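Participant: Got a predicted structure here, sequence first:
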Amino acid sequence: MDVADPGGPDVSVVVATFRTGAPLLDLVDSLARQTIGTDRLELVTVDDGSGDDTPDVLRALAADRPWMTVAEIPNSGWPCRPRNVGTDLARGRWVLYMDHDDRLWSQALEAMVSAGDRAGADVVIGKEVRTGGRTIGLEAFRSSTDDAHVTRDHAFEVLTPHRMYRHAFLDEHGVRFEESLRRLEDVHLLAAAEVHAPTTAVVADLACYQWVIHGENSSLRHPDPVEYFDAARRVLDEVDRWPHPEEVRDDARRVLLRALVLNRASPSGLPAWDEEYRRAFFAEARRLTRERLPASLDAGLGAHDRLRAALVRRGDLDLLVALGTPRRIPTTRPHVAAVEAADGRLRVTVTVRLLQGDGADLVLRRRGDRLLLRPDPLVPDDLATVLDVAAEFDAARVDLLLVERSTNAEWFQPAEVGTRLVEGPDGPVWEATLVADVDPATARAGHPVVPGRWDLRLHTHLAGIDSRVLVRLDEDLALPAPLRQGPMTTAAYRTAGGRMALHVTRTRPPGPSRSRRARVRLLAGRVRRRLRLRLR
């Protein structure tokens, strides 16, 4: 068994701090509640020269927490240096990197350490939940595995640093955060670790890491375009070194092409930025694409992404921005066709179509043996061929997600899916019907749901269109009576916004009434008095 310190803990949680404030208290509290026990963990905080009272707060917290270590360094300007210092100070067999404003679910460390030890893994990815935004790399958490493939199992799509590494693996290969980077340092670490072909375990049956999104997250600020894409080149340098077949490296390059370039054409990206910054960012994105992400990669993209990639390569920023506005981005609007209760489960039937951004059906166009996404009138005719989706229907993914409203934790539900082309007056339209069994006793990857409000979200991935939309519920659709399983009651209902949701409550077994309890106390008093009289 690997041991970083023979007398040390199982896991060291390394946190870089900088003018952290109150959120750090939530992080510390979440560690104190870990079921693994504080005798098997340590928190190593390294303050990056905050220049305020953050170090004092850290020392005060550590005063009555022997499992907490506090270190300070001069300001380096980014989390890389403090994380590396924390890694060198860590005594645990495992090292987990956390941001200073995030939290862990109570069973996270126990589950991740257990999975890593069982699998003999070098890296463990615990189910990550992005509260306040869309979770990145959701597909990686479809099921737990002891040996996740870097691309086939979508592990590389979880482009965050919140992984647990075997300390001996980090030390043996000298894997550390690249301190010269001010952007994409976390993605660089993932790519650098993969150079050494680690065994990666995934914990998907328990929510582990809660990534809290708010306005102060540094990852949400506009990066300097030159610095950002220079960092992207450093990431690609590491991908080039992977000891995998070229098709695996190409899959990773496509992940980066989508994440770093194409997804920037979403409504909150290029269309929302001021003109000067937008053009500077696009120029650097196009330069990177032409230098390091060849057009041969585009064949492995969905049609919608192929179109965006073609526009980047030809330098058509204006059209890319125009197609990135909400009314022009393809979407879905799933609705519940039927709900029935049987055998303690809710059987939910959902239908969904591809739509244009304005809500009209996204009509397909036949051209010989090709089936094209009908291009926007703004798209030049010579780009229509990249919109051929005839070969993409078999790869479509449609999933019903049960979503805990308070945390945004999403759980895949078992379902059967059928797809078809529906002929309309203007041409065929793609449609899918999903039938899912939602069992409150097992809906969280084999675990029961907990009391609270739960939403239904349909995840549709087709032709480069990735849609996660709450499911609508028609007003005239009858809902079944609540399900009762032991003390738990699950009731389907229609939200004020016309969506389907579940309300889960726990019923306490009835106790004796107040008058009955009073009679019991009175009788007990009489018995005690009689005993005293007999003992005199």
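Facilitator: Received the coordinates, thanks. Residues are numbered from 1 along each chain as shown.

Participant: going forward, measure contacts and count neighbours with C-alpha atoms only.
Facilitator: OK.

Participant: Confirm for me that Arg59 is in contact with Val70.
Facilitator: Yes - using CA atoms under 8 Å, Arg59 is in contact with Val70, at 6.6 Å.

Participant: neighbour count winner among those two?
Facilitator: Legend: neighbour count by other CA atoms under 10 Å for Arg59 and Val70, higher for Val70 (19 against 16).

Participant: three-state assignment of the residue lying closest to the more buried one once chain neighbours are set aside?
Facilitator: With CA to CA, 6 or more residues apart in numbering as the measure, Thr45 is the residue that lies nearest to Val70, at 5.1 Å, once sequence neighbours are left out. State at Thr45, reduced to three classes by DSSP: H, G, I helix; E, B strand; the rest coil: strand.

Participant: Can you give me every residue that contacts the residue nearest to Leu346 when sequence neighbours are not counted?
Facilitator: Excluding its sequence neighbours, the residue lying closest to Leu346 (CA to CA, 6+ apart) is Val438, at 5.1 Å. By CA atoms under 8 Å, 6 or more residues apart in numbering, Val438 lies in contact with 345-348, 413-414.

Participant: Second structure for comparison follows:
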Amino acid sequence: MTGPSTLKVSVVVATYKSGGGLDRLVASLDAQSLPAADWEVIFVDDGSPDETWDRLLRIQADRTNVRLERIENSGWPCRPRNVGTDLALGEYVAYMDHDDELYPNALRDAYAFAKAHGADALNGKEARTTDIGWALDSYPMDMPQTLDRTEQFCLSPTNPHKLYRREFLNQHGIRFREGGRVLWEDVFFNVLVAKYAEVISTMAGTPYYHWCTTKGSGSTSFLRSQTEWWRWLEEMVVAIEGDLTSDHLLAQRTVLMEHQYRSRLIDTFNNRYALRAPDEKKMIFERARRIQALHFPERYDQALSTSGRMRAILLRRGYRHLLERLTVDDPNIPGRPRITEVKWEQGAFRLKTMADWTDANGNSYRLRRQGDRLFRDIDPRYGDVVGSHLLDMTDEIRASSLSLLVRSVRTKVAWAVPSESVPWLAKTGVDWGVRGHATVDPVSAAMGQPLERSVWELGARCALPGSSQYRLARSQTLRPAVHVDADGAMAVYARQDGVVILDFDQTESTLVRLLQPVGAPTRDGTTLRIELSGLTADVDTRISTRVDIDPRSTVHRAAALLGSLLRRPRNAHTTDRSGWRTIDAVLHVESGRGFLEFEAAPRASMRIRLGERVPGSRGVYGLRSFGRTSHTGRRHG
């Protein structure tokens, strides 16, 4: 173990009955680019009754920078984290949950960034398994100082997956609240950090932490149906009000209070509220109303959407049954992003985008037109209670927006990409939505750095004032865009499930599934050559690929099909696929044109699968003897 004066970081991990996620965590620590001599990891086991301690001993045996501590069960990660903090020797302390992972350059770059700016705490870019746009707004750029932010809390998201200067924590006695199960213990902790810190930095350019959400993990057990949820929510609000009182922190207090009010209190009255048991609905209403009355005066309503303000007014006035009815009459509707066109132009993929607001069942906002304004088409008596102006959605619609992101399928890291959008309203009727365009430059999309050459899903943020959602972008009519450069091939296209992806080097699909044949094939001895359309290229090159062929003759295929019909039950699917096989092929790129070449016996009759992901095309290319061709197969869709 390196001496205390040379350790840069102490990673503190609280463990309890750790499952398979612990292996993931250890693997991510082993992969750190910061030399092991510069940091330590302290596992503090909270009295696990299973084999967790033995696993930790085995982990320690193979590593020189691992320390272990075992304590009696405390029931929550707070006590183990505090014990680990007391034992830590590093200049900075990094907290991890026992089933998460750090990205490879996390400790190296986070320490360097924090040290360079004298940060008391560093908020590193985080991703979350179950949320494609998780905390993306928190990391727009590298920021040496964020205590002066007015649109985001400086330590948002408020979990403890960050870097904290150990001397700073000790100087101010900052520790996690102990005493068994403490909901939002990380918020209490980070509020104290913000209270005393002089510098809080945000590192956005290097991915830092992957929050691996799993069934039964801490935050997934927080339930509004339990009274403890409401008790701890009020305690958290009291802590925010009491700790963030300095003049320079007023903006920080406001945005953090607005977040609690919107996402935890008002958003409780969502589409699922009316489905709760009667006693549960009554308890929730009464608890929410009490917290609102004590801590959220009417000025907080102004930061809500009109839908949220309607709910806030009904809650404030005690109209429990009318509020329940409103959650049915005015449900929350998410935006649905789509990509309608993609082309490679001027060194980047250029995409046309659009969005409407439709839920999974096809439901949209119920609206009625009055002149050039769009109003919620609900009982007008709501307007008598909350004000008829809150039924008017026109200004919100005119302020709606759509912005694109790319998210790695492998790492879950997401990056916002340059986007512009314009809302539209039909001149008659009640149709509306957003149209826009975005640019995905593979060389710079990762905040100025190249994207990893793997598979990236495209998603989007669909926003109305006071509310936004991140969803995967889809299309059923998108024509693929394929580009070839000196580094290889990349393509944007819609997968079979409709999700639009950026695929590097045929990671998910071979290029021949994205390109269409042009004209008749030619032969040179046993080599078959087919021109394919749909790509652009900067270089002449050869790309290894694979192609599916069915080399059986028409007679053999007919016999096989007849045999399958006789063997299968009536009405069974009759398409015969048994003769298909995959062979090696080469895609020659010459002067911006693509030519597929593979070996085929002279005078062979066969079928070839080409262009299956091209909408409107036929996916099977039929080749008869002497080079005559035909198209067969099903349309894409």
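Facilitator: That came through, no problem. What you are looking at is a predicted structure, and each value in this text was computed from that prediction instead of being measured.

Participant: Aligned to the residue nearest to Val70 of structure 1, what sits in structure 2?
Facilitator: Aligned counterpart of Thr45 of structure 1 in structure 2: Phe43 (TM-score structural alignment).

Participant: From the contacts of Val438 of structure 1, keep the buried residues only.
Facilitator: Neighbour counting by 16 or more other CA atoms under 10 Å classes 345-348, 413-414 among these as buried.

Participant: counterpart of stretch 9-17 of structure 2 in structure 1, which residues?
Facilitator: So stretch 9-17 of structure 2 sits over residues 11-19 in structure 1, by TM-score structural alignment.

Participant: so Leu346 of structure 1, which of the three states?
Facilitator: Here Leu346 of structure 1 is strand, with the state taken from three-state DSSP.

Participant: Arg149 of structure 2 too?
Facilitator: Arg149 of structure 2 - assigned by three-state DSSP - is coil.

Participant: Count residues in the vicinity of it, would you?
Facilitator: Neighbours of Arg149 of structure 2 (other CA under 10 Å): 14.

Participant: contacting residues around it?
Facilitator: By CA under 8 Å, 6+ apart, the neighbours of Arg149 of structure 2 are 251-252.

Participant: what does Asp399 of structure 1 give?
Facilitator: 412-413, 415, 434, 458-460.

Participant: change it to 6 Å
Facilitator: 458-459 (CA atoms under 6 Å, 6 or more residues apart in numbering).

Participant: mind checking how far Asp392 of structure 2 is from Met283 of structure 2?
Facilitator: To Met283 of structure 2, Asp392 of structure 2 is 31 Å away according to CA to CA, to the nearest Å.

Participant: Return the residue of structure 1 aligned against Tyr334 of structure 2.
Facilitator: Not quite, residue 334 of structure 2 is Pro, not Tyr. In structure 1, Pro334 of structure 2 lands on Thr331 (TM-score structural alignment).

Participant: which ones are touching Ala463 of structure 1?
Facilitator: Ala463 of structure 1 neighbours (CA under 6 Å, 6+ apart): 302-304.

Participant: By neighbours, which of these wins?
Facilitator: Ala303 leads these on contacts (other CA under 10 Å) with 24 neighbours.

Participant: which one in structure 2 is aligned with that residue?
Facilitator: Aligned counterpart of Ala303 of structure 1 in structure 2: Thr306 (TM-score structural alignment).

Participant: Identify the residue spatially nearest to that match, adjacent ones excluded.
Facilitator: Leu390 is the one closest to Thr306 of structure 2 (CA to CA, 6+ apart), at 5.5 Å.

Participant: Wait, a helix at Arg59 of structure 1?
Facilitator: Yes - the assignment for Arg59 of structure 1 (three-state DSSP) places it in a helix.

Participant: Please pull up the equivalent of it in structure 2.
Facilitator: With TM-score structural alignment as the criterion, Arg59 of structure 1 pairs with Leu57.

Participant: just to revisit the earlier point, please report the distance of the closest residue to the match of Pro334 of structure 2 other than its chain neighbours from His335 of structure 1.
Facilitator: Spatial nearest neighbour of Thr331 of structure 1, chain neighbours left out: Leu355 (5.2 Å); criterion: CA to CA, 6+ apart. Distance, Leu355 of structure 1 to His335 of structure 1, by CA to CA: 13 Å.

Participant: and what of Thr325 of structure 1?
Facilitator: 24 Å.

Participant: on that earlier part again, please give me every residue in contact with the residue nearest to Thr331 of structure 1.
Facilitator: Here Leu355 of structure 1 is in contact with 330-332, 361-362 (CA under 6 Å, 6+ apart).

Participant: repeat that for 10 Å
Facilitator: By CA atoms under 10 Å, 6 or more residues apart in numbering, the residues touching Leu355 of structure 1 are 328-333, 361-363, 429-430.

Participant: Ok, Cys212 of structure 2 next?
Facilitator: Contacts of Cys212 of structure 2 by CA under 10 Å, 6+ apart are 21, 24-25, 97-101, 127-130, 412.

Participant: Let's have those in JSON lines, adding neighbour count and secondary structure.
Facilitator: JSON lines is the format used below for the contacts of Cys212 of structure 2 (neighbours: other CA atoms under 10 Å; DSSP: H, G, I helix; E, B strand; the rest coil):
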{"residue": "Gly21", "neighbour count": "16", "secondary structure": "helix"}
{"residue": "Arg24", "neighbour count": "17", "secondary structure": "helix"}
{"residue": "Leu25", "neighbour count": "20", "secondary structure": "helix"}
{"residue": "Asp97", "neighbour count": "22", "secondary structure": "strand"}
{"residue": "His98", "neighbour count": "24", "secondary structure": "coil"}
{"residue": "Asp99", "neighbour count": "22", "secondary structure": "coil"}
{"residue": "Asp100", "neighbour count": "23", "secondary structure": "coil"}
{"residue": "Glu101", "neighbour count": "23", "secondary structure": "strand"}
{"residue": "Ala127", "neighbour count": "24", "secondary structure": "strand"}
{"residue": "Arg128", "neighbour count": "19", "secondary structure": "strand"}
{"residue": "Thr129", "neighbour count": "17", "secondary structure": "coil"}
{"residue": "Thr130", "neighbour count": "12", "secondary structure": "coil"}
{"residue": "Lys412", "neighbour count": "24", "secondary structure": "coil"}
